[in-house]
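# Here is a sequence with its predicted model. Questions after.
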Amino acid sequence: MGASKQDREEDYTKSTRSKIKFAPLVVPRHRRLQTLAVFGWTIALPFSLGLFFLLCSIPLLWPIIIPYLIWILAIDQASVKGGRASKRIRGSRFWVWFVGFFPVSLIKTADLPPDRKYVFGYHPHGIIGMGAIANFGTEATGFSKLFPGLNPHLLTLASNFQIPLYRDFILSLGVCSVSMKSCQNILKQGPGSSLTIVVGGAAESLSARPGTADLTLKRRMGFIKLAMRQGADLVPVFSFGENDIFEQLSNERGTRLYKLQKRFQAAFGFTLPIFFGRGLFNYNVGILPYRHPIVSVVGRPIRVRQVDNPTMSQMEEVQAQYIVELKRIWDEYKDLHAQGRTRELTIIA
């Protein structure tokens, strides 16, 4: 099916910066709902903080707020013990609108029997990882139908679970901490347990630019060691279009901006790419992503033998198999889903 007139308008204005291109007054209702859903997810964290501080300004609520803070900071261990996923939240129509905005789709290339455990490696990180939350944090792209019997957990920074209200929202999506303790607890749940790690992390987000696929992978051995210790199969996932939904200010290696961002990352554990996209009511100025398809291809599983203390050579052997499968996905699907690429998939670090 060809792109609609509005889709073509948005694609055109993505490369037109001379003036603001406002959205027309008459837009189909479903498109408005899709934009509002993406806007809602984008502001979820700051909105949660703002709402919490507003509630704190009401003394009558302190008898509730104080125990809640004690609960999240000192008692609740859900983020490292498998989360608190809600089928109702994961299956909400909100996520159907969210997924429809881009749209996001999930492609299965091999069966994943539920009698095994799995570590999904998601690539690339992109600016925010919209495809990761759509495919592994919700049911809007049909994960459970494609891979019946698997219990998915998307992993994120442990610091996100110290943010009041926001933490409870992402816990309801099955999102858990990316700490080693959390990963081990999830995989110890037995056959069918799975987790998804956005392997490139903060470092890779600095390389996220339209038309490219620059991956930070060579020195990422933690998820390989985890899989080997737990006897979990490794499954590479490549999301075509993840790097195309935002643009980023030039920060090539060696520039002052790049060095500043790396110092920030070293100090706080994450970084802040200087990015831009579209707005709520315009097509070319704002912090919302562009409407660009994200196609996540789930590769063939790499069978991993359980080893309590894998050596570096053993991990490098498994990593080599993983990279071969990741490149196979790229080579097989790039001409269909990465037609606008400016260069081939590159492992930069």
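Arrived safely.
# Please count neighbours and contacts with C-alpha atoms only from this point.
Will do.
# helices or strands up against the longest helix along the chain?
Of all segments of type helix in the chain, defined using DSSP state H, the longest is helix 312-337. Applying 3 or more CA pairs under 8 Å, 6 or more residues apart in numbering; DSSP states H and E, we find helix 312-337 packed against helix 222-230, strand 233-240.
# And the host helix or strand of residue 40, what's buried?
Residue 40 belongs to helix 29-42 when assigned by DSSP states H and E. Of all the residues in helix 29-42, those buried under the rule 16 or more other CA atoms under 10 Å are 33-39, 42.
# Included below, for side-by-side comparison, is a second structure:
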Amino acid sequence: MDTITCTNDLCLAETKTNQENILLDIIKEVCGEPTKLSQKLVGKVNRIIADCDLTHHASFHKLVTADDSTTTVLGFMHQTAAELTFDEQAELNEAIVNKIQDKIPIFTDELENLKQHTGGKESRNEKVRELQQNLDEKLNTLNEQENEKVELMMEWLNHRLHDVSSFSTQTNELYISEAVGIQWAPLNVPMSRRLQTLAATAWICLVLFGEAAAILLFIQLIYSQFWWLTLLYGIWMLNDLDVCHRGGRKIEWVRNWSWWNYYRDYFPIKLVKKQDLDPSRNYLFACFPHGVVCSGAFGAFATNALNFYKVFPGMTCNMITLGGHFRVPFFRDLVLALGSCASSQESLLHLLDKRKHTGKCVVLFVGGAAEALDSHPGEYKVILSRRKGFIRVAMKSGSPLVPVFSFGEPDVFRPPNNPQDSLLRKFQEKVRQLTGISPMFPIGRGVFQYSIGVVPLRSPVTTVVGEPMEIVKNMEPTDAEVDAVHAQFTQRLVALFEAEKSKYLKDHEKVQLVIT
């Protein structure tokens, strides 16, 4: 492209020089003919030609007149140039024009020759330009091909380096894990999963150590400068002990904490209904299995994380738990805020009384703490045969019984094996009889590793609410009437389990519901 530009510039310069020479020759010819101009004007023009060499300046320079009003075809750039009067300028211009008209035929012939000469050069320039363009295109194609080869080679090398690095990292992790018997969690875990693990960890710590921490805090405050506030709280708590038997004190703000949303997504937990409920009635939910710590039912009924109010429009729920939790300072307030009430007949009848409440779902774990001792992964063993108190409550209140089953609940923890005649089981039963709490060992995973710890395992839990079973109100039911209703409910529970297990359990053909 530079060659073509230079060629064009040379052609233009040559053409420009020819024009200047022709103009200079015409002026000289005019001055050489005395009959054309006066002797005085010829002398001035000759002096101008002598002082200003037109061949070293651009063509058509102007010659400034005396009054600086017009110009002639002659001129120069310096201030020392001679000046012409208006009449002398007009005379000179007329002579030049006449001379040019005489030379028009000559100019025409020379112009044709110039066009032919220029045309040949343009043709050669076009060929040069075309060759240059083809060469540029080929060079660009070669550069693109080379760049593609380099990119492919770099991509291949990066891939191989990544494979080698991953293999080295996995080998080191495997070696460490095999050495200490621990499977470590990866470092590149999304923040959402980290928050879920944190929520599940905080929840299990609250369940296992919350009461002890609350008691220690209460004692610490007694011996602090805030002893008087602690004393006032203690007096108020003693007067408020019966609230857990009179409907509790639910606080929706606590049930709506974002903590519970991360807790729900950790497992995850789902709530499924088989039939809509009538908001003008109260229902007794009989939940199975208890599991180690009721992970699924807690998320479904003690929080709003699973949108209970949307799943069952017009209904509210209260989760039933041991009355001893409501005697622990500070801890009791959190349990009450979540909507829990005491597991007493007085509390159940109060919640199910249609004269006081409507649209209530009272969630009761029939197996209780004793059922927690039989919680093992893949096993569904529930205590129902000898539990008939909830049947009497349902009959006295006339509230429909609703079977509720949490599929996946036993898979959340891996407690140690404790057969009926083992020393561990005897110890657990003795402690349960004395305290009402089963001393479970919730073996799960850790925060940064998957092998051991108290954090629940990431195992899905689906809580299915079955169809209500109508109960005839009977304030004084006999044992035979209670047994009949109990047998009917047992059939409903088994039917619910068999109908839904294929949807939520792996190897459901091998899983059976064991009722004791």
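Everything's here; your move. Worth saying up front: this structure is predicted, and the values here are computed from it rather than measured.
# what TM-score comes out when they're superposed?
Once superposed, chain against chain, the TM-score is 0.91 (TM-score structural alignment, normalised by the length of structure 1); 332 aligned residues with a CA RMSD of 1.7 Å.
# how about the strands in the stretch 1-150 of structure 1?
For the stretch 1-150 of structure 1, the strands defined by DSSP state E, counting those that start in this stretch cover 104-108, 118-123.
# TSV for these, including mean neighbour count and distance to residue 294 of structure 1?
Below are the strands of the stretch 1-150 of structure 1 laid out as TSV (neighbours: other CA atoms under 10 Å; distance: least, CA to CA, whole Å):
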stretch	mean neighbour count	distance to residue 294 of structure 1
strand 104-108	20	5
strand 118-123	27	12
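# Would you reformat these as a markdown table and include distance to residue 228 of structure 1?
As requested, the strands of the stretch 1-150 of structure 1 are exported to a markdown table (distance: least, CA to CA, whole Å):
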| stretch | distance to residue 228 of structure 1 |
| --- | --- |
| strand 104-108 | 24 |
| strand 118-123 | 10 |
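# right, and these - which one's nearest residue 198 of structure 1?
Residue 198 of structure 1 sits nearest to strand 118-123 of all the strands of the stretch 1-150 of structure 1, at 4.7 Å, using CA to CA.
# where's the counterpart of residue 218 of structure 1 in structure 2 relative to residue 397 of structure 2, distance?
For residue 218 of structure 1, the aligned residue in structure 2 is residue 385 (criterion: TM-score structural alignment). Per CA to CA, to the nearest Å, residue 385 of structure 2 is found 22 Å from residue 397 of structure 2.
# hmm, back to that, ranking the helices and strands packed on helix 312-337 of structure 1 by burial, who's on top?
Each of those was scored by mean neighbour count; the highest is strand 233-240, a mean of 25, by mean count of other CA atoms under 10 Å.
# That one: what's the following helix or strand?
Beyond strand 233-240 of structure 1 in the direction of the C-terminus, DSSP H and E gives the next helix or strand as strand 247-248.
# ok, back up a step: which one of the helices and strands packed on helix 312-337 of structure 1 lies nearest to residue 147 of structure 1?
Across these, residue 147 of structure 1 has its closest neighbour in strand 233-240 (12.5 Å, CA to CA).
# Which part of structure 2 matches that closest one?
Alignment of strand 233-240 of structure 1 against structure 2: residues 400-407, by TM-score structural alignment.
# Give the buried residues for stretch 250-265 of structure 1.
Under the neighbour-count criterion of 16+ other CA under 10 Å, stretch 250-265 of structure 1 has 251, 257-258, 261-262 buried.
# In a markdown table: the residues you listed, plus distance to residue 290 of structure 1 and secondary structure.
Shown next, in a markdown table, are the buried residues of stretch 250-265 of structure 1 (distance: CA to CA, whole Å; DSSP: H, G, I helix; E, B strand; the rest coil):
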| residue | distance to residue 290 of structure 1 | secondary structure |
| --- | --- | --- |
| 251 | 21 | coil |
| 257 | 24 | helix |
| 258 | 24 | helix |
| 261 | 24 | helix |
| 262 | 26 | helix |
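# Would you reformat those residues as a markdown table and include distance to residue 148 of structure 1?
Output for those, formatted as a markdown table (distance: CA to CA, whole Å):
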| residue | distance to residue 148 of structure 1 |
| --- | --- |
| 251 | 42 |
| 257 | 45 |
| 258 | 43 |
| 261 | 41 |
| 262 | 41 |
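# the helices in structure 1, which residues?
Using DSSP H, the helices of structure 1 run over residues 5-13, 29-42, 44-56, 62-70, 87-90, 93-101, 130-136, 143-146, 166-171, 180-187, 201-205, 222-230, 256-268, 312-337.
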